[in-house]
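1. Below is the structure, and that's it, no one-letter string:
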């Protein structure tokens, strides 16, 4: 894939593209603290049949240093500007965890700019799915993260996201790129961003073609409960990924790839 950069007042965003002329676009959005490598198994398998773009979200991976002063609105604006620059029209957005939240926010802000969404272990943004206590906790994670020794925090970050040897190894490599203070600041900012995005999203619904994928063994927060409620309330298809954790696309890449491709073919063909 070809690496490119997009400049913002807060830092540079790095992203990668592999264009297959005349083929529809898949735009991959990794989750909080993960970088573009999270989707290696997807871009490698799907890029021959689809055009692909994946980014390192601001303050992640190569998109550092980056001021932690951005909002969800900033993220969606920058993503839109990148897609406009690349001439990408009506892509399928594929977001894992926080990446799925960015995809929902993007769809609300630019309803005609995305053909559909695939979320992987991502919670909904609808306010109805969260209690007041949950939103309060999301806004106040700072001291919880800082109180945990860095070695233990790294182990929890690996064990709590993946079930497979590949998923564990990949998450270890991604976490190695952070120092404790940077990691804690990023996680704290991300969860606060999520709570604020939920409040701003209100009672909106997705209102576009979508597929929800969730690991059977996803133990990150309440994703399984959220996705069950989301699928039921909005009539969305929910597929459970066998033997997979929160990073389901790294634990069962072939299974996830087949569902992304199947959904994309129905959407575009």
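-> That came in fine, so what should we check first? Not measured: the values here are computed from a predicted model. Residues are numbered from 1 along each chain as shown.

2. okay, CA-based contacts and neighbour counts for the rest of this
-> Fine.

3. What ranges does the protein have for its helices?
-> Taking DSSP state H, the helices of the chain run over residues 40-46, 72-86, 98-109, 132-139, 142-146, 150-159, 165-176, 180-201, 223-234, 248-251, 253-268.

4. Pick the most deeply packed of the ones you listed.
-> Stretch with highest mean neighbour count among the helices of the chain: helix 248-251 (a mean of 27; mean count of other Cα atoms under 10 Å).

5. what's that one packed up against?
-> Helices and strands touching helix 248-251, by 3 or more Cα pairs under 8 Å, 6 or more residues apart in numbering; DSSP states H and E, are helix 40-46, helix 165-176, helix 253-268.

6. want to throw the helices of the chain into a markdown table with distance to residue 22?
-> Formatted as a markdown table, the helices of the chain follow (distance: least, Cα to Cα, whole Å):
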| stretch | distance to residue 22 |
| --- | --- |
| helix 40-46 | 15 |
| helix 72-86 | 14 |
| helix 98-109 | 23 |
| helix 132-139 | 42 |
| helix 142-146 | 46 |
| helix 150-159 | 38 |
| helix 165-176 | 32 |
| helix 180-201 | 34 |
| helix 223-234 | 33 |
| helix 248-251 | 26 |
| helix 253-268 | 12 |
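
7. Show the contacting residues for the residue nearest the centre of the chain.
-> Residue closest to the mean C-alpha point of the chain, counted by Cα atoms, centre = their mean, is residue 99 at 1.8 Å. Residues in contact with residue 99 (Cα atoms under 8 Å, 6 or more residues apart in numbering) are 28, 29, 30, 31, 32, 122.

8. Presented hereafter is structure B, for comparison with structure A:
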């Protein structure tokens, strides 16, 4: 993977690309979740680069893409589009885990003609009807509640809450390592505030696949996914022996599910 950057007045965003030798190969873009980084998709990059051009990136405010000023999902979508332009990618399949799924949905709203398909990984839907007043209230409390934990306890709680296997836990702890407690809490507060502010109703014309870890107990993600699938008719595939970070907990099954979906796009 070749590391590259794009820069805006808000900051520098880092991404990694592996081009397939076939210039007509479909491009897959992997977007990680909250407080993680591009290493969340190592198993997918290694597997899919054989047949696709693959891009993974550190979301603004995360990993190498910090410091970053004025985070929003609309700005993240603009940054992703700058990557597309720089790499001459006309359209791609977007694969987003948790918060990364919000960034993908925002990109699809802003640049619908550049999205071939969307795959959600333990993410939640854009759409006001899915979230109760109580849901919105508790999302607003995440930052200050997180400040009540010691740093090491906070890291452990986040990693345990997001994973089901030791592989997943170790990967999440490694991704959390660069952040101190203040930054972790701030990132969570900014990201969730952005979601509450930018969330809007959507209707996508391209194919969508939802995936959910069998043991995903992260907030109400499971409930949101079943409601999302019921309302839209999007297929929902449950990944066994996996938690919120299902692609890391069980990459073999996850990759097979994604591969089957991608084969149907050809």
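-> The structure has been received and is ready for your questions. None of these values were measured; they are calculated from a predicted model.

9. circling back: right, and the helices and strands packed on helix 248-251 of structure 1 - which one's nearest residue 111 of structure 1?
-> Nearest to residue 111 of structure 1, of all these, is helix 253-268, at 15.8 Å by Cα to Cα.

10. what residues does that closest one touch?
-> The contact list for helix 253-268 of structure 1, computed with Cα under 8 Å, 6+ apart, reads 24, 41-42, 45-46, 92, 115-116, 118, 209, 211, 213, 241, 248-249.

11. what do you get for stretch 107-116 of structure 1?
-> Under Cα under 8 Å, 6+ apart, the answer for stretch 107-116 of structure 1 is 76, 89, 90, 91, 92, 93, 206, 208, 209, 210, 267.

12. what about the third one, distance to residue 236 of structure 1?
-> Distance from residue 90 of structure 1 to residue 236 of structure 1, counting by Cα to Cα, to the nearest Å: 20 Å.

13. before we move on, what about the first one?
-> As judged by Cα to Cα, residue 76 of structure 1 and residue 236 of structure 1 stand 23 Å apart.

14. before we move on, what about the fifth one?
-> Distance, residue 92 of structure 1 to residue 236 of structure 1, by Cα to Cα: 16 Å.

15. Can you pick out the residue with more neighbours from these two?
-> residue 92 (26 against 18; other Cα atoms under 10 Å).

16. ok, that one touching residue 27?
-> Yes: between residue 92 of structure 1 and residue 27 there is a contact under Cα atoms under 8 Å: 6.2 Å.

17. out of the contacts of stretch 107-116 of structure 1, which are inside strands?
-> 92, 93, 210 (DSSP state E).

18. OK, contacts around the last one?
-> Okay, so that is residue 210 of structure 1. Contacts for residue 210 of structure 1 (Cα under 8 Å, 6+ apart) come out as 116, 117, 118, 119, 236, 237.

19. Mind telling me what the last one corresponds to in structure 2?
-> Put plainly, it is residue 237 of structure 1. Counting by TM-score structural alignment, residue 237 of structure 1 corresponds to residue 235 in structure 2.

20. so what corresponds to residue 202 of structure 2 in structure 1?
-> Match for residue 202 of structure 2 (TM-score structural alignment): residue 204.

21. just to revisit the earlier point, make TSV out of the contacts of residue 210 of structure 1 and add distance to residue 70 of structure 1.
-> Below are those laid out as TSV (distance: Cα to Cα, whole Å):
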residue	distance to residue 70 of structure 1
116	25
117	23
118	24
119	22
236	30
237	32
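
22. coming back round to it: quick check: which of the helices and strands packed on helix 248-251 of structure 1 is nearest to residue 195 of structure 1?
-> Among those, the nearest to residue 195 of structure 1 by Cα to Cα is helix 165-176 (23.5 Å).

23. Identify all contacting residues around the closest one.
-> 33-35, 37-38, 61, 154, 157-159, 161-162, 247, 250-251.

24. and if you look at stretch 227-244 of structure 2?
-> Against stretch 227-244 of structure 2 from outside (Cα under 8 Å, 6+ apart): 98, 121-122, 124-125, 130, 161-165, 208-218, 225-226, 246, 249-250, 253-254, 257.

25. got a list of what residue 73 of structure 1 touches?
-> residue 105.

26. For it, give its distance to residue 4 of structure 1.
-> Counting by Cα to Cα, the gap from residue 73 of structure 1 to residue 4 of structure 1 is 22 Å.

27. Then residue 153 of structure 1?
-> Counting by Cα to Cα, the gap from residue 153 of structure 1 to residue 4 of structure 1 is 32 Å.

28. How about residue 49 of structure 1?
-> For residue 49 of structure 1 relative to residue 4 of structure 1 (Cα to Cα), the value is 21 Å.

29. Kindly name the residues of structure 2 that line up with stretch 218-228 of structure 1.
-> Counting by TM-score structural alignment, stretch 218-228 of structure 1 corresponds to 216-226 in structure 2.

30. Any idea how far apart the tips of that stretch sit?
-> 12 Å.

31. what do you get for stretch 5-14 of structure 2?
-> Stretch 5-14 of structure 2 end-to-end distance (Cα to Cα) = 4 Å.
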